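S.K.: My questions concern the predicted model and sequence given below.
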Amino acid sequence: MTVPPADNGPSARRDDTPHVPRQTAPAPPPQGPPEPYTPQLAEEENAATRYMCTGVRLSEDFARLVMSETRHERIRARAPSYGVDLDHVRAHAAEALRDLRVRDRRVGAAFLLSLLLAPSATVLYALAAAAMNAAAGENMRVRGVRRTKTAGRVWLTKPQGSPFAAVAAPLATQNLLLGLACWSGQFFLWSLPDLFAAFALSAVLLIGCPWYFTWRQHDAAWQAIRDSLRPGPAFQRSGRPTPADDTNLVVYTGYSPFVGSGGKFSSWSFATRLIPKGMTPGSGTKPPPVPFGSSALIDRLRADLLELRAESTASADGIAGMEVTEKVFVHGTALRNTKLLRTADIWPGGALRGPGKRRPTERLPQDRVTALRGRIDGPVRHCLSLQIRSWDTDLVLTVFVQISVNGGTLYLQSDTHVLPPVKEAFRVADSLTARESSEEAIRRGADAALASGGVLLRSVPHVIAELGEAGRLKRREEEQQWALQHDKRYDFGALTSLRELIAAGQYRNFFQFVDATRTGKQIELQVLRSVMDFLADHGLDVHDLDARRTTILNNGVMMYGGSMTGSIAAGQGASATATGLAGGGGPAGAGAGAGAGTATA
């Protein structure tokens, strides 16, 4: 199917056509006291980046995942992480993994030396200590906290007992286990003839070294968090990075194309015939051709939406921090097979940077994006993206609008997604003071003692994995290259979005839900108003569209067939409440989210 060409000429309008006034700048206010509130631009601090940097410092698993997605992956596309500077996060992940490698090498060397001198005692103690400290896992502990049942803040609580007892308890337990292991080790394999000497040497190698090097690694991580990841001046001194996610090509896999934008908040769509004013449908009279195409309508809608931004001189009550862009979505299996995108555009740089040599680009030339407007078939689609990053980029609302004018029919679809705040475990930097107290330092030493048993048992496997990392990455890339050569439908789609992966799934504040609802409705109102204005300017009937707009804005849901789960209320004066944001925890609005709900009319 073909898309009608854009009408770049002057728009025709009949004198008797009812006109929906286009939104214009309001008249200057009368002289008097200033308004009590003036919308401001988005706040400068990038909280989402801070939290992700904190996460790679605290979680070894997350640090390795960040490095895998940002540095080691060379073939599949990278999913958007809206509001996050991934280069800054990767730099913190690289430093964290460097400290972890140093720790594992030194602890592993101590473990191997002890294994040579007293193998039975070493094995018995390592297994017992690892079992005792299994709860420490791969992640650093945050002690003295009480977690709430919602996504609210973690309230700090006073630790029980003295700090010295916190250190003495794990050390005493470890020494007891080591003593039993040394005594039992005399009856298996070989051991030092002097039991006291074997115990003393093993205590240094199996308790002292792991505890000290684990403490050093923890100290470096917490120091980095205090120095550069606390809110305010500390983060500003580190450069206060801005998000580096200016992308207009999203290569996705699976069913949903809007990867990285969070859970679905609302969705609506409709199709309407474009007929001149006064013409009766079904009268047998063939309507004239539509005097414009999809591109002309998109240009008008984008211009009107740009006026809705707070920094626009044409808007007195605009939306702060709103970005209006155009994005192209393509399924990963169709990336090499579609004729709508050129290989040189997807993999710029020639054959040396083609498929299998580097990732698909995240930025298409604007003329290619414009040429894809109004597509109604195939795996390549164009959308207007309206994104608001609020609460220091911790909450991201994105509205994707798809427009198509084809065969005298206008099709309009809107999908609103919300990216919730970051998980509570990664927000610990907000609770830290500039200087660590002596009690905190002692308790951190106790945490290192608790974690040292698990570190001891994992150190050698981690060192071996590090030595084989280059070969493992090479084999993985060879497998991908083989699949590229033998599978014409190889899926280049992004697997996961790092920012979406650490989303809490819940609002932290009621007004976050209020803001998402308000801005979403404000954008929907402007989209529908601009479309009606544009159609009226071209002498087309807008009564059917006006009725559909009333249904969408007043009742909040349009449904033709299919099914919907969650709380739904429809009709005059209806309202609905639901628990769950994109599948759990927090209000999601009518027709969105899952969980128990109530409806009244």
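M.R.: Sure thing, it's come through. Residues are numbered from 1 along each chain as shown.

S.K.: Could you use CA atoms for every contact and neighbour count after this?
M.R.: OK.

S.K.: all strands of this structure, in order?
M.R.: Using DSSP state E, the strands of the chain run over 145-146, 155-156, 249-252, 263-273, 322-331, 380-390, 395-406, 409-419, 575-578, 597-600.

S.K.: and here's the other structure:
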Amino acid sequence: MTGTGRRYVPTRRVTTGEAPRLVVTLPSSEIGTWELAAGSRLVVGRTGDIVLDVHDVSRRHAGLHCGPDGVWIVDLGSRNGTTVNGRSVPAAQTPVLLAHGDTLGFGSVRATYQETAVLPAPLPPRVAPVRTETTRYLSATTQLDPEFCDLAMDRIVDEPYRALSPTYGVDLAVVAKWALAIRRRRLLRDTALTGLLLLTVALEATLQPWRHPAEVVSRVWWVAVVGLLAAWLVIAAERWITDYQVVERSMTAGRFRLADAPDPVSAYARKRLRAVAERASGNLVVFSEYSPFVGSGERIDTWSFAIDVGQGAPDDSGGRRTPRPFTSGDLHEALTQSLRQLDLPGLRVDERLFVSGYDVQRERRLLPDRLAPPLTAVPAEVVRDKAGGPDTIIRSYVCVEAQAWSGQLVVTMFIRAVRVRGSLFLEGETFALLPLRGSYCTVDAVPRHSRLGAVSSALAATALPAPADLLLSPFRTAAQLHRRSAARAKRDGQSDGIRRGAWFDYGALPSLREAAAGDEWRHYFLQQDATMFVQVTHERLLKSIGAFLQEHDIDLSEFARHQTTINNTVNNDNSMRVGNVSGTGVAVGHGAGAQGGQQRST
């Protein structure tokens, strides 16, 4: 409340006044600045004064009180918690006084509290995470394919310290929620079946003292039949919930909503999924093993060249101008701004930082807590600081990402410039994620049923397998419990090793989207869209490099030769292929991954 007794409604805007402000930085759909007027009491949440329309933010998530001694924050009993600089804010009872520069967390939302009138550097414009059909397909596959469900658990939930690979066109938190739900439901089913089996055996054992054999056989038979019927109903009920309530009613085309994903039961899973939700808008990629471009799919083009930037451009008098100095970061910034002007749908252009899972431990700005995964996003100045240098273990790339066909096609280009004395080295890599394999799209073949029809279908589908499912239930229950115990032991072992100072690989594992990608285009138009993106982006990129060099009075003759070579290769090579699949597969350029991954130098 303000001093006049009226409720203060904040305005989302950038301001140059002296009032403190809340700057929301993640996710990209919520980026903005909120001014906090003196004396106001504000609610942050999905229906609060400061509206954050994100699925893991509560309706009334946190409160802000702008008092005479500063701004205080308190958690209002939110489901996913409020943090200040990574530490949880106690619910309701103990307000926390904010200091300039504090980082606040509301679920997966990240914000910075600022007291001074200094405006933050402008955030790069980003396309909001695409809510694509790919999320629906992968969520449905967790319900229909137990092996994929286990893979989702291994890659997302059971790796609390590893980074996540970029989530191109997929909301991994939603996929993980559905995987957790089906795993819990299957455990409840198998536990109930195990209980029925043990009860049936125990009841039959009590009938053995009966003396008349015919009466014993009759009673044993009836106990077995009743136990089997009860087991059949349990199995059919779980099948009905999965096939009808979840898959048919929530995951078929036109019915899928991200908000329908059930929240995890355990506090550990909720905490892990908050970190997963942040990945979509991050600009830090922590990779494992060889390739830094984890999650990007198949490489379809690669090139590199070096040019002399010590020779000035010719002047009108027949001499040469003196080249103007520049850094790798200057060229990265110019390329980023130019490529953002491309009028392509689903385009995201920004600079991203790449570091290996071992080397990230050397940089506290990227890994402030060794018992937590690395950050998913870092300030722009940190990224720009790592733009140059041939021997750096942390490197930045200008990334151009295009998503199309509801996330079924993702093409990503990575460009890096390195200034080395009088030379400029440039490299470019292009990757493609092709449409999902057909086995991941079976949800579209699910027949529609009425409620009664779904019950009949579930009963019919489970009748014959019911006896085997009943007998196997103890083994399945034991296997699930063992899997959970092994995952917990693995996490504990990782934690103990990190505490003892052991070197740990924080790098991301291959993404679910990458694992599910097929090796065929499946549609001519989709293939042509990929070709268009590669050619149009290359044309703008090379023109932008030439314009930058010209502005800095550098001779363009050497660069022009490389430009011609790359343009001819990209525009005239029609042997599109990915991996080992030719013809209808993909590759653009002579240095594509289809040709053994050898890099083309021009």
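M.R.: Yep, it's here. Model, not experiment: these values are computed from the prediction.

S.K.: Please state their TM-score.
M.R.: In this superposition the chains share a TM-score of 0.66, using TM-score structural alignment, normalised by the length of the first structure; 444 aligned residues with a Cα RMSD of 3.5 Å.

S.K.: picking up where we left off before, would you mind finding the most buried of the strands of the first structure?
M.R.: Per-stretch averages of neighbours, counted by mean count of other Cα atoms under 10 Å, single out strand 249-252 among these, with a mean of 26.

S.K.: Where in the second structure does stretch 251-259 of the first structure align, residue-wise?
M.R.: Aligned by TM-score structural alignment, stretch 251-259 of the first structure corresponds to residues 286-294 of the second structure.

S.K.: And that stretch, end to end?
M.R.: Chord length of stretch 286-294 of the second structure, first to last residue, is 9 Å (Cα to Cα, to the nearest Å).

S.K.: and that stretch, which residues are buried?
M.R.: For stretch 286-294 of the second structure, a neighbour-count test (16 or more other Cα atoms under 10 Å) marks 286-288, 292-294 as buried.

S.K.: Which one, of the strands of the first structure, ends up nearest to residue 452 of the first structure?
M.R.: strand 145-146 (21.3 Å; Cα to Cα).

S.K.: so what does that closest one touch, helix or strand wise?
M.R.: The elements that strand 145-146 of the first structure packs onto, with contact taken as 3 or more Cα pairs under 8 Å, 6 or more residues apart in numbering; DSSP states H and E, are strand 155-156.

S.K.: which part of the second structure lines up with the strand it packs on?
M.R.: Mapped onto the second structure using TM-score structural alignment, strand 155-156 of the first structure spans no residues at all.

S.K.: how much distance is there from that strand to the middle of the chain?
M.R.: Averaged C-alpha coordinates place strand 155-156 of the first structure at 26 Å from its chain's average position (Cα atoms, centre = their mean, to the nearest Å).

S.K.: neighbours around the equivalent of residue 495 of the first structure over in the second structure, how many?
M.R.: Aligning on TM-score structural alignment places residue 495 of the first structure opposite residue 509 in the second structure. By other Cα atoms under 10 Å, the residues close to residue 509 of the second structure number 20.

S.K.: check contacts around residue 509 of the second structure.
M.R.: The contact partners of residue 509 of the second structure, by Cα atoms under 8 Å, 6 or more residues apart in numbering, come to 155, 162, 164-165, 287-288, 294.

S.K.: Of these, which is the nearest to residue 224 of the second structure?
M.R.: Closest to residue 224 of the second structure, out of all of the contacts of residue 509 of the second structure and judged by Cα to Cα, is residue 155, at 41.7 Å.

S.K.: Which residue of the first structure lies farthest from its centroid?
M.R.: Most distant from the centre of the first structure: residue 193, at 58.4 Å, with distances by Cα atoms, centre = their mean.

S.K.: do you know how far it is from residue 178 of the first structure?
M.R.: Counting by Cα to Cα - residue 193 of the first structure and residue 178 of the first structure are separated by 16 Å.

S.K.: excluding its backbone neighbours, what's nearest the counterpart of residue 396 of the second structure in the first structure?
M.R.: Mapped onto the first structure by TM-score structural alignment, residue 396 of the second structure lines up with residue 382. The shortest distance from residue 382 of the first structure to any non-neighbouring residue, by Cα to Cα, 6 or more residues apart in numbering, is to residue 328 (4.7 Å).
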